[in-house]
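>>> Give me coordinates for this.
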Amino acid sequence: MLTVAAIHTGALAVNGALPGGNGIKNAAMGGASIALPLDAVAAANNPAGIAFVPTSTTLGLQVFRGQSSANYVLPGNRLANRQTELAPEGGFNWHLNSTVTFGISVSGAGAGSDYGQAALPVPGAGTAKTTLRVAEFIPTVAWKLTPDLALGLGLTLARQQFEADGVIVPAPVPGGLLPISGRGRQTANGVGLRAGLLWKPAADWSLGVNLKSRVRMGRLSGYDQDLLAYSDGRLDVPAQYGVGVAWQATERLTLAADWLRILWGDMKAMKDPNGFAWRNQPVLRFGAAWQLDDRWTVRAGYSRNRSQIDSSRTVQNLLVPSINKEAYTVGLSLRFDPHSELNLGYELNPRTTLTGTGASTGTSLTSKVRMFLLGYHHTF
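Down below sits the predicted model:
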């Protein structure tokens, strides 16, 4: 199995702490995927999708380049963060017979930053940085109840890695500040469930439903004593649900759209009155693919979400500046032969600024994210 360090590192965060899309081809279409399975990573988008993907394997790499900065608490106290991270993904899909398909998809998530200095000039404060990495291994079985309707069930086997340092909190003395010592890199495991439906009511239409339960993670040793005390040292992976539609508008043009809701606010760690306080996040994703000829296909997409961070919590989210609200994507596929395909993509999350209000007045966070996508799909 791939190790957690090989999956998602640093600040790979577009929809909160989740990537814009799973699978290079779907990611290049704004992430639209619930009703449009395109490769062997399909189980990460909708477990039922693997029933409509041929026996195949997919390898992909997302190269994340993020820039963020902060004007933090004090006038003139400016922090800057720049990161380049590699995030592999992949999957294998196997048709056992005409009705049953087995697949394993690998995906992940992550968020974080490294400002290279203390957040505030407080004696004993460490470098302001944090890293959350989550690798998800998704064994899945799908059944074709009819030739046009499939049900998929899967597990989410999650491996999590977390590290934080440089956290500064109010001290018992009025007006004082207290640095929290870092607990180092800690890991935890968790298990969740997935389910999905994919229905083709007509030859040119597909409708999909995707459900993912919350993954209840184990305790991150040491962090239950301070930073994550409210949630007993646990950072669960949020539940989500969504619906999608795809339309084969012409022989060469495919359109797709998704509505997704990510339940950050239901995680206990986000209910901490002094913590990140992320709220539930709706996401809209739109994509188009145009097959130029038998070898070349071009793709484009757009996605938009509602920020999960309220402006009054800007100060608390310095170490996780996941504030991007929209993304523009393009992609290109080259089919070498009937079995082999190379996929390229690019995603731009434009420069976004969150200006603090209320208790966070005087603090602002700014972020810009670019993704370079490369993948290979082979059909057996």
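>>> drop to CA atoms for contacts and neighbour counts, all remaining ones
Noted.
>>> Show me how far stretch 328-338 is from its chain's centre.
22 Å (C-alpha atoms, centre = their mean, to the nearest Å).
>>> I misspoke; the intended subject was stretch 60-75.
16 Å.
>>> In it, which residues are buried?
60-73 (16 or more other C-alpha atoms under 10 Å).
>>> Could you save those as TSV and add columns showing distance to D114?
Formatted as TSV, the buried residues of stretch 60-75 follow (distance: C-alpha to C-alpha, whole Å):
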residue	distance to D114
G60	26
L61	22
Q62	20
V63	18
F64	15
R65	13
G66	11
Q67	11
S68	10
S69	10
A70	12
N71	15
Y72	14
V73	18
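>>> Tabulate these (CSV), appending distance to G218 and secondary structure.
Formatted as CSV, these follow (distance: C-alpha to C-alpha, whole Å; DSSP: H, G, I helix; E, B strand; the rest coil):
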residue, distance to G218, secondary structure
G60, 29, strand
L61, 28, strand
Q62, 27, strand
V63, 29, strand
F64, 28, strand
R65, 30, strand
G66, 29, strand
Q67, 31, strand
S68, 30, strand
S69, 32, strand
A70, 32, strand
N71, 34, strand
Y72, 32, coil
V73, 34, coil
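>>> Out of those residues, which is nearest to T101?
The shortest approach to T101 among the buried residues of stretch 60-75 belongs to G60, at 21.5 Å (C-alpha to C-alpha).
>>> so that closest one sits right up against S105, yeah?
No. Using C-alpha atoms under 8 Å, G60 is not in contact with S105; the gap is 11.3 Å.
>>> Between the two, which contacts overlap?
Counting by C-alpha atoms under 8 Å, 6 or more residues apart in numbering, the residues touching both G60 and S105 are 89-90.
>>> Now do stretch 158-172: distance from first to last residue.
Its first and final residues considered, stretch 158-172 spans 37 Å by C-alpha to C-alpha, to the nearest Å.
>>> To compare against the first, here's the next sequence to fold:
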Amino acid sequence: MKLKPQFLALVATLPFFATNAFATNGYFMNAYSVTSQGNSGTSIANFQDSLTIASNPAGLSWIGQRFDASATLFMPDREADIVGNGAGADGHYDGNSRKSFVIPSFGYSHPVNDQLTAGIAVYGNGGMDTNYKKNPYASFNNTGSAGVSLSQLFISPALSWKYADNQSIALAANILYQRFQAKGIGGDVFGGFSQDKNAMSNRGNDDSTGVGARIGWSAKVNDRLTVGATYASKIHASRFKKYEGLFAENGSFDVPENYGVGLNYQLTPTLSVAADYQRINYSDVKSVGNQLDVAQVMAGNTFGTANGPGFGWKDINVYKISATYQALPKLTLRAGYSYNDQPVQANQAFLNILAPGVVQQHVSVGATWNIDPKQEVSLAYTRALEKTVHGSISPAFGGGQANLSMDQDILGVSYGLKF
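Below you'll find the predicted structure:
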């Protein structure tokens, strides 16, 4: 309990240095702690630290009292190529004006008694960042650089109830703070299709908040098999008022619901394998899921209106598998692989130059070194393999192709303290 004031101080300062993550399952993070990064995000039944709150808070019942702090370095490479465009937009566009991002996270778990465990986690749920010094939309009366930046921070207090010797159920609040800005897109190409072109771009940062919930369940089926399930509700966030001419429903940008199941199996005393399935329902958020359809826009569904255009993202399934090996009494090794469906539709590629979340495959490795019985340090490296979506551009924007590419390097380091 002596840790509490210091932890709350960290929580209080996080919104001021929360930075833009370029996340990996669409715009969601692939993993929320460094230990789970080493396992490519398998964490619904693979409980390793207090950041389990972010994936399955029922894991709190099995990890004891501990504090975890981490920093993750994201190094994305995002590019676009426009070819065959009749409006003169052809060219290669580099969105990497900023090349790296540091994402902090913290977690704390505290058993209240034999059945109840309380905890709190602070972490980046996801985000997006692009900055094209050479504006892809310059041919449509846009000047200066173009891009967007979105960061989503969650503060999640949680309570887990071990209602049987081998089962637990938990509830966590997802308290959302998010920040957004867009620039270089309010000219003829999109501004002419907006209910308010003056509230579409170049308005600086805007903030939004909201509250949702995550529930989790876990069971130790036997000495070898652990299973888990988790569900996070949609978060109805306050509007980005500065961008009510961009996002549907007058600047609304909610966080989509997501859910999943997982298992962890102890093959030998030193080797375990884990697998997760996750579903993210992007299409249920209009500003993300609605398509940019020129016919619908001409019928009155302009940017910012109730049924205005979004980025046309589809719902995705995410599949993860990993292995954890106790190589030495003090050394744990990890590896994992994950695959997710493609959220970006080819016929929506022109607008998604701003948000090319096209990565689908991740390969990761990691390790934990136990300094002593109470302290540990962990490292993880993830490679998000390069993916290109070859997209088409509507004739209303000059036709041709918009080809989006992205890959990432992700490096995390964390410190864990057991009590």
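>>> still on that earlier bit, report the two of the buried residues of stretch 60-75 of the first structure separated the most.
Greatest spatial distance in the buried residues of stretch 60-75 of the first structure: G60 and V73, 40.2 Å, computed using C-alpha to C-alpha.
>>> Just give me the neighbour total for the equivalent of P147 of the first structure over in the second structure.
Using TM-score structural alignment, the partner of P147 of the first structure in the second structure is D165. Using other C-alpha atoms under 10 Å, the number of residues around D165 of the second structure comes to 10.
>>> if I look at D165 of the second structure, how far off is R383 of the second structure?
Using C-alpha to C-alpha, D165 of the second structure is found at 39 Å from R383 of the second structure.
>>> go on, V255 of the second structure?
The spacing between V255 of the second structure and R383 of the second structure, counted by C-alpha to C-alpha, is 26 Å.
>>> between the two, who's got more neighbours?
Taking other C-alpha under 10 Å, V255 of the second structure and R383 do not tie; V255 has more neighbours (26 against 18).
>>> Please name the nearest non-neighbouring residue to the more buried one.
Closest residue to V255 of the second structure apart from its sequence neighbours, by C-alpha to C-alpha, 6 or more residues apart in numbering: I235 at 5.0 Å.
>>> Tell me, how many residues neighbour the one in the second structure that sits across from A111 of the first structure in the alignment?
Applying TM-score structural alignment, one finds that A111 of the first structure aligns to M128 in the second structure. Residues near M128 of the second structure, counting by other C-alpha under 10 Å, number 23.
>>> and M128 of the second structure, what does it touch?
By C-alpha under 8 Å, 6+ apart, the residues touching M128 of the second structure are 20-23, 27, 148-151, 355, 357.
>>> which residues in the stretch 301-419 of the second structure form strands?
Using DSSP state E, counting those that start in this stretch, the strands of the stretch 301-419 of the second structure run over residues 316-328, 331-340, 361-372, 375-392, 401-418.
>>> longest helix anywhere in the second structure?
Longest helix of the second structure, by residue count under DSSP state H: helix 4-17.
>>> what's the helix or strand just after it aligned against in the first structure?
On the C-terminal side of helix 4-17 of the second structure, the closest following helix or strand by DSSP states H and E is helix 34-38. Aligned using TM-score structural alignment, helix 34-38 of the second structure spans residues 24-28 in the first structure.
>>> re the thing from before, for the longest helix of the second structure, which positions count as buried?
Those would be 7, 11, 14-15, for helix 4-17 of the second structure by 16+ other C-alpha under 10 Å.
>>> Map D254 of the second structure across to the first structure for me.
Checking TM-score structural alignment: D254 of the second structure goes with D236.
>>> same deal with A274 of the second structure?
Aligned counterpart of A274 of the second structure in the first structure: A256 (TM-score structural alignment).
>>> Which strand or helix spans that match?
Assigned by DSSP H and E, A256 of the first structure belongs to strand 253-262.
>>> from memory P88 of the first structure sits against Q62, does it?
Yes. In this structure, P88 of the first structure is within contact of Q62 by C-alpha under 8 Å, at 6.3 Å.
>>> any common contacting residues for these two?
Residues touching both P88 of the first structure and Q62 by C-alpha under 8 Å, 6+ apart: none at all.
>>> quick one: what helix or strand has T130 of the first structure in it?
Using DSSP H and E, T130 of the first structure falls within strand 129-146.
>>> and that strand, how far from the second structure on average?
Comparison of strand 129-146 of the first structure with the second structure after fitting gives an average deviation of 0.4 Å (mean C-alpha distance after the TM-score superposition for the first structure).
>>> Give me the buried positions along that strand.
129-144.
>>> between those residues, which is closest to A44 of the first structure?
Comparing the buried residues of strand 129-146 of the first structure against A44 of the first structure with C-alpha to C-alpha places I138 closest, at 7.0 Å.
>>> Onto which residues of the second structure does stretch 290-310 of the first structure map?
Using TM-score structural alignment, stretch 290-310 of the first structure lines up with residues 325-345 of the second structure.
>>> quick one: that stretch to chain centroid distance?
The answer for stretch 325-345 of the second structure is 17 Å, by C-alpha atoms, centre = their mean.
>>> Tell me the residue in the second structure aligned with L12 of the first structure.
Mapped onto the second structure by TM-score structural alignment, L12 of the first structure lines up with F22.
>>> and its match, what does it touch?
74, 76, 101, 126-129.
>>> what's the closest non-adjacent residue to it?
Nearest to F22 of the second structure is M128, by C-alpha to C-alpha, 6+ apart, at 4.6 Å.
>>> Then R159 of the first structure?
Counting by C-alpha to C-alpha, 6+ apart, the residue nearest R159 of the first structure is N189, at 4.7 Å.
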